[in-house]
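Trainee: Sharing a model that was predicted from the sequence below.
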Amino acid sequence: MKLQKPLKVAMFLAIGVGLAACGNRGGSVSVADAPPTDDGIIANNPETAALSYEKSSIWDVFGPNKSEQTGNVNRYLWAASLDVLNFLPLQSADPFTGVIITGYGTPPGGGRSYRATVHIKDPALEARSLSVALQTSGGRPVSAATARAVEDAILSRARQMRIADDKL
């Protein structure tokens, strides 16, 4: 049996309305089930215990997204952190809380191995939004100048990424 055109349109609209009703209307997500980390940053941070989604339905996915952030994390800082520290093995990454934890690895041209913990605290693309803690394989923290140099490299890369996006 061949369906008439108005009946096909009505079925299509009914399916679309049904999918739109499945959207998350201001619900929240708990990070209590997040995997525990060595320093407990994810589980013990009360500011990130519940996160709200800004998208409310399936139709919002098709709209433009010019935002620099996803939740409480600046997307350029997040991507730049992963890019700059790509020589370190990734142990844990939570884009909702802004925490990246790496394992020990040796930088290119270096002889000593390091591990890093990066915390992106704010959605702004600013130095105050980024905190990097580096540790040597012996468990000792590195100098403040070395940590600051890594932060500067991440911030520079994030700005380059933002400029490249503006050109598109």
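Mentor: Cool, got the structure. Numbering: from 1, shown residues only.

Trainee: contacts, neighbours, all on C-alpha from now
Mentor: Fine.

Trainee: what about the longest helix along the chain, distance to the chain center?
Mentor: Ranked by residue count under DSSP state H, the longest helix found in the chain is helix 144-167. On the basis of CA atoms, centre = their mean, to the nearest Å, helix 144-167 sits 16 Å off its chain's mean C-alpha point.

Trainee: Against that first model, consider the following:
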Amino acid sequence: MLSLSACGGSGSGLFSRKSAPSAANYDSRAAADAQRAALDKATGEAKPTSTIWDIFRKSEDPNSTVHVNKYLWSASLEVLNFLPVESVDPFSGVIVTGYGTPPGGGRAYRATILVNDPALDARSLTISMQTRGGGAVAPETLKAVEDAILTRARQLRIQDSKL
């Protein structure tokens, strides 16, 4: 009798309870994996996993990459060099200036420039200007400043390509 219980009582047979997985085992294992992943994420100990599909995903951190055209950025600072720079943020592409009078002009202007694309294109540049009294600037003046910046940016790019 002892030999029969040793053979059949271990649960290692083909139809034993341990060999047939149940839905409860899967649920508890999935819950444990989810808890472990949440804990790793909360403590910062999550191990990065990668797959073949990571090649096709955008993996850049938008907080650390710069999407500003350097030629438009430099040209904006050069063309509007008569305006005192109050703040610059190369990560967001914003230049804010104080009031200044252009050479040969009598009216003081203030400008905010946004370079929002890495392409050397007019759509990448947005300029907002106002006068000291808070009045709007004529559209012709805005267009002239924008054209001057774009022209200077193209010149800088040509100079850079000759090096």
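Mentor: All right, it came through fine. Since the structure is predicted, the reported quantities are computational estimates derived from the model, not experimental observations.

Trainee: Give the aligned range of the longest helix of the first structure in the second structure.
Mentor: Aligning helix 144-167 of the first structure against the second structure (TM-score structural alignment) gives residues 139-162.

Trainee: which stretches of the second structure form helices?
Mentor: Under DSSP H, the second structure gives helices at 2-8, 23-43, 70-79, 139-161.

Trainee: Next, the mean deviation of the longest helix of the first structure compared to the second structure.
Mentor: For helix 144-167 of the first structure, the mean deviation from the second structure after alignment is 0.5 Å (mean CA distance after the TM-score superposition for the first structure).

Trainee: before we move on, back to that, mind listing what's buried along the match of helix 144-167 of the first structure?
Mentor: Residues of stretch 139-162 of the second structure classed as buried: Leu142, Val145, Glu146, Ala148, Ile149, Leu150, Arg152, Ala153, Arg154, Leu156 (neighbour count, 16 or more other CA atoms under 10 Å).

Trainee: from the residues you listed, which is closest to Ser124 of the second structure?
Mentor: Nearest to Ser124 of the second structure among those, counting by CA to CA, is Leu150 at 10.0 Å.

Trainee: out of the helices of the second structure, nearest to Gly100 of the second structure?
Mentor: Within the helices of the second structure, the stretch nearest Gly100 of the second structure is helix 70-79; the backing value is 12.7 Å (CA to CA).

Trainee: So which bits of the closest one are buried?
Mentor: Across helix 70-79 of the second structure, burial judged by 16+ other CA under 10 Å covers Lys70, Tyr71, Leu72, Trp73, Ala75, Ser76, Leu77, Val79.

Trainee: Noted, bye for now.
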